[in-house]
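Student: no sequence for this one, just the structure:
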């Protein structure tokens, strides 16, 4: 690590849990972030600023005026631009040493599986259930940790799903047949809430990549932003889960 890097990441290096070795791990890591909206913007900015050296940004949408209330990596000058490219520009303005790849499309099937397989960690920052279930299935198949966040109206949640390391996957918690797909476009969301959750997703990713502290694996945090009260639920794997129920996982918390 050269002198400019030592200066850039000095606040991380001062932390005993990270130090130079942890920062070098981040620099060599690859995060896949799916969804460049309210969650993906702060998650990407914090991961890039923290020095996660390779970022792959995925979204099929373009920036519009209604995004700017909460999607903080985009600017008025970004309107009409593909969201991954807009976020890439913001990231490189903060940290020009990053390797940033953009995918201006929705990923499905083999393309999604290949993108997941190439990453060290995956962040689900999407806003629709079909994408969440597909991303979860790909992460289980490729044994990749999945940091999942969601926010709508004044409510939010975050967890980590990694059955190959022991515990539940997203589909152990939510079943496709029992869900309704409410969106922020239909229901609204208070702007700072997505920032809170996106930043927490970045933090969980950093902890997992550097093997620091205790992640949210097998724990679901729920936030009521109107009262600023958190609740925590313990999660257990579902032995009948269609996605991970047949996995032979012997790891324990």
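Tutor: Happy to help now that I have it. These numbers come from a predicted model, not from an experiment.
Student: contacts, neighbours, all on C-alpha from now
Tutor: OK.
Student: contact partners for residue 87?
Tutor: Listed by Cα atoms under 8 Å, 6 or more residues apart in numbering, the contact set of residue 87 reads 36, 41, 44, 73-74.
Student: can you do 10 Å?
Tutor: 36-37, 40-42, 44-45, 57, 71-75, 78, 81, 93, 100, 102 (Cα atoms under 10 Å, 6 or more residues apart in numbering).
Student: go on, residue 234?
Tutor: By Cα under 10 Å, 6+ apart, the contact set of residue 234 is 216-221.
Student: centre of the chain versus the host helix or strand of residue 6, how much separation?
Tutor: Here residue 6 is covered by helix 3-8, with elements defined by DSSP states H and E. Here helix 3-8 is found 26 Å from its chain centre; the criterion is Cα atoms, centre = their mean, to the nearest Å.
Student: quick check: next helix or strand after it?
Tutor: Of the helices and strands lying after helix 3-8 in sequence (DSSP H and E), the nearest is helix 10-13.
Student: elements contacting the single longest helix found in the chain?
Tutor: Counting residues, the longest helix in the chain under DSSP state H turns out to be helix 191-210. If contacts are counted by 3 or more Cα pairs under 10 Å, 6 or more residues apart in numbering; DSSP states H and E, helix 191-210 sits against helix 19-27, strand 30-34, helix 40-50, strand 121-124, strand 146-152, strand 155-161, strand 219-224.
Student: doesn't residue 100 fall inside a strand?
Tutor: Yes - assessed by DSSP: H, G, I helix; E, B strand; the rest coil, residue 100 belongs to a strand.
Student: ok, second structure coming up, stack it against the first:
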């Protein structure tokens, strides 16, 4: 790192659990963020400020006035702009040294697999089960750690699904693909603005820990937040031996980039 980087990241480097070695891992990391909205905004902002060297933002939506109550990547003068372009501008204003790739698309099938395979960590910051299951399947296939978050109303949840450990559960172990879950959207039910900040920031924290190989991740645990009473509940998650996604087939070895 040059002198400027040593100064920029000095408060991380001062932490003995991180130091220069940990910061260099952050700077070299490749992170894929699915969704540049309520969860993706704080997650991306903290990953950018922390120095994640290569970030890919995927979102096919544009900035709407209703987004601005909680989606802090975006500003009033960017209403109508692609969220990924708005996000790229905000992230590079915070840290011009990082590379931010904006993809205004709904990544699916082979395209999604290519993006996941190229990443070191994936953050699921989307708002629908179909996309979550597609992202999880790709992460299982290539054994790429997945940091999953969700928030609606006053309720949030976060977990880590890491198939580098073959005994660990995947998202489909917790929410089976064929199960019927009520799809509730912010547009119909609303969401408490700071809630997405709490969950999204925690997603960034889990991603950074995974990148640096420090601490203990949320693998095998689901944290649920009732923000109305500010109470956390932890639920243990077991691998489902009959899971149609992660059981019965060996994982590929994930290669660090």
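Tutor: Ah, there it is. Keep in mind that what you see is a predicted model, and the values were worked out from it rather than measured.
Student: for the helix holding residue 6 of the first structure, give me the average deviation versus the second structure.
Tutor: Once fitted to the second structure, helix 3-8 of the first structure is off its aligned match by 0.5 Å on average (mean Cα distance after the TM-score superposition for the first structure).
Student: that older thread, okay, the longest helix of the first structure sits on what stretch of the second structure?
Tutor: The counterpart of helix 191-210 of the first structure in the second structure, using TM-score structural alignment, spans residues 193-212.
Student: mean distance, that stretch to its aligned residues in the first structure?
Tutor: Mean for stretch 193-212 of the second structure is 0.2 Å (mean Cα distance after the TM-score superposition for the first structure).
Student: mind listing what's buried in that stretch?
Tutor: For stretch 193-212 of the second structure, burial by neighbour count (16 or more other Cα atoms under 10 Å) applies to 193, 195-212.
Student: if we can go back for a sec, most neighbours among the contacts of residue 234 of the first structure, please name it.
Tutor: Greatest neighbour count in the contacts of residue 234 of the first structure, by other Cα atoms under 10 Å, goes to residue 217: 25 neighbours.
Student: mind checking how far it is from residue 237 of the first structure?
Tutor: The gap separating residue 217 of the first structure from residue 237 of the first structure is 11 Å, by Cα to Cα, to the nearest Å.
Student: what touches both of these two?
Tutor: Contact criterion Cα under 10 Å, 6+ apart; residues shared by residue 217 of the first structure and residue 237: 161, 163, 166-169.
Student: these in strands, which ones?
Tutor: residue 161 (DSSP state E).
Student: tell me the one of the shared contacts of residue 217 and residue 237 of the first structure nearest residue 150 of the first structure?
Tutor: Distance ranking of these against residue 150 of the first structure, using Cα to Cα, places residue 161 first at 13.8 Å.
Student: quick one: that closest one and residue 138 touch, right?
Tutor: No - in this structure residue 161 of the first structure lies outside contact range of residue 138 using Cα atoms under 10 Å: 11.9 Å.
Student: who's more crowded, those two?
Tutor: Under the neighbour definition other Cα under 10 Å, residue 161 of the first structure and residue 138 were set side by side, and residue 161 has more, 29 against 23.
Student: OK, contacts around the more buried one?
Tutor: Residue 161 of the first structure sits next to 136, 139-140, 144-148, 167-172, 215-220, 235, 237 when contact means Cα under 10 Å, 6+ apart.
Student: try 8 Å
Tutor: 145-148, 167-170, 217-218.
Student: residue in the second structure matching it?
Tutor: Superposed on the second structure with TM-score structural alignment, residue 161 of the first structure falls opposite residue 161.
Student: if I look at its match, how far off is residue 64 of the second structure?
Tutor: 31 Å.
Student: do residue 52 of the second structure as well
Tutor: Here residue 52 of the second structure is placed at a distance of 27 Å from residue 64 of the second structure (Cα to Cα).
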